[in-house]
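Asker: Give me a 3D structure for the following:
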Amino acid sequence: MTAARVRHARPEDLERVAELAAEHAVYEKSPPPAPGLADRLARLLFGPEPTRLRCLVAELPDGTLAGYATCAPELSTWDAAEYLHLDCLYLSPTQRGLGLGPLFITALHTEARALGLTELQWQTPAWNEGAIRFYDRLGATSKPKLRYFLPVDPG
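Answerer: Modelled structure (predicted):
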């Protein structure tokens, strides 16, 4: 039997990624993504002027997508350097604890190295004890911070 793998998303994956993102929002007690997420992701990832966003998916041996991760290079003023910011990492509940998380982290390290970056950063809700245990087992360190959101008026 072929093993599960993490690979870059393809355009045909984006409807499933949007479904997983909706599950992720529910899990994190957040509002769901606005309708049309798959189309917006397609423009960001595969449009005529793709952005720096990257999307990885966990593919099971039967072709099912069990999770996704999105990341993009960001800047650290204090380090005067770029790092890879992991924005989202989500696995379907039935696929947690089966080794896909470490596959994602390995793929994210590979992505960072390919971009010439030397650090990977992310955040998780303080109540997400399973994720915190996983990240601690990786040897990652954390800094307590609050994340703020301020909408920008388009007009």
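Asker: From now on I want contacts and neighbour counts done on CA atoms only, so please keep to that.
Answerer: Will do.
Asker: contacting residues around the nearest residue to residue 50 once chain neighbours are set aside?
Answerer: Closest residue to residue 50 apart from its sequence neighbours, by CA to CA, 6 or more residues apart in numbering: residue 44 at 5.1 Å. With contact taken as CA atoms under 8 Å, 6 or more residues apart in numbering, residue 44 is in contact with 50, 51, 53.
Asker: Can you lay out the residues you listed as JSON lines showing distance to residue 82?
Answerer: JSON lines is the format used below for the contacts of residue 44 (distance: CA to CA, whole Å):
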{"residue": "50", "distance to residue 82": "19"}
{"residue": "51", "distance to residue 82": "16"}
{"residue": "53", "distance to residue 82": "14"}
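Asker: I have a second one here; can you model it like the first so I can compare?
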Amino acid sequence: MIRAATVHDVPEIRAMIRELAAYEKAAEQARATAGQLRAALFGEHPAASVLIAGDDTTGAVVGFALWFPRFSTWTGTRGVYLEDLYVRPHARGAGHGRALLAALAAICRENGFERFEWAVLDWNEPAIAFYRALGAEFLEEWTVCRLTGAPLEELAARAPAVVRRAP
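Answerer: Sure thing, here's the model as predicted:
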């Protein structure tokens, strides 16, 4: 069972984000509060969307996919970027992850989106094998870049006086 998340799912989404962060050996980095998630997912200008995987028998939440639209200057079309995909350990192997990805692929198809992208940690062999089995292309020539903390602040301090704020 795959469905769109509701505001009532925020506690479960937050819990799964923390579970995912612990699995990825970065539990201390999962600092999002329930209020932040509620605003980001269900506020006036949502930043992302979430699909929920539920157990077919009990309806219990067993996984989620958090995604947002992207834009490709090369194709001139939008796409989907999957930020988080997580299925709780007891529910793995039952098809929930595949169902979440299939639902996102269907969103792409229905909206004319040409790309569905995500990142995977290079040590996460089970996930890599899963994605390879789906036919995912691994863009090894691309490296993810990130600015946070002091480097982000230092670069922002060098911004010209007139900077348009993001929506």
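Asker: Alignment lookup: the residue nearest to residue 50 of structure 1 to structure 2.
Answerer: By TM-score structural alignment, residue 44 of structure 1 lines up with residue 40 in structure 2.
Asker: does that match count as helix, strand or coil?
Answerer: Under DSSP: H, G, I helix; E, B strand; the rest coil, residue 40 of structure 2 falls in the helix class.
Asker: same check, this time on residue 13 of structure 2
Answerer: Counting by three-state DSSP, the backbone at residue 13 of structure 2 sits in helix.
Asker: residues touching it, list them.
Answerer: Here residue 13 of structure 2 is in contact with residue 64 (criterion: CA under 8 Å, 6+ apart).
Asker: when you align them, which residue in structure 1 goes with it?
Answerer: Matched by TM-score structural alignment, residue 13 of structure 2 corresponds to residue 17 in structure 1.
Asker: Residue 49 of structure 2 too?
Answerer: Using TM-score structural alignment as the criterion, residue 49 of structure 2 maps onto residue 54 of structure 1.
Asker: Relative to residue 87 of structure 1, how far out is its match?
Answerer: 10 Å (CA to CA, to the nearest Å).
Asker: Kindly report the same for residue 15 of structure 1.
Answerer: 19 Å.
Asker: One more: residue 37 of structure 1?
Answerer: For residue 37 of structure 1, the distance to residue 87 of structure 1 - CA to CA - is 15 Å.
Asker: Please, which helix or strand holds the residue nearest the centre of structure 2?
Answerer: Residue closest to the average C-alpha location in structure 2 (CA atoms, centre = their mean): residue 83, at 2.0 Å. Using DSSP states H and E, residue 83 of structure 2 sits in strand 77-87.
Asker: Can you tell me which helices and strands the longest helix along structure 2 packs against?
Answerer: Assignment by DSSP state H gives helix 96-111 as the longest helix of structure 2. On a contact count with 3 or more CA pairs under 8 Å, 6 or more residues apart in numbering; DSSP states H and E, helix 96-111 of structure 2 meets strand 2-4, strand 49-54, strand 61-72, strand 77-87, strand 115-118.
Asker: What mean distance separates that helix from the matching residues in structure 1?
Answerer: Helix 96-111 of structure 2, aligned to structure 1 and superposed, deviates on average by 1.6 Å (mean CA distance after the TM-score superposition for structure 1).
Asker: neighbouring contacts of that helix?
Answerer: Taking CA under 8 Å, 6+ apart as the rule, helix 96-111 of structure 2 contacts 2, 51-53, 62-65, 79-80, 85-87, 113-116.
Asker: hmm, try it at 7 Å
Answerer: If you take CA atoms under 7 Å, 6 or more residues apart in numbering as the criterion, helix 96-111 of structure 2 is touched by 2, 53, 65, 79, 80, 87, 114.
Asker: What of stretch 87-95 of structure 1?
Answerer: With CA under 7 Å, 6+ apart as the test, stretch 87-95 of structure 1 has contacts from 24, 66, 67, 68, 69, 70, 71, 122.
Asker: What residues in structure 2 pair up with that stretch?
Answerer: Using TM-score structural alignment, the residues of structure 2 aligned to stretch 87-95 of structure 1 are 83-91.
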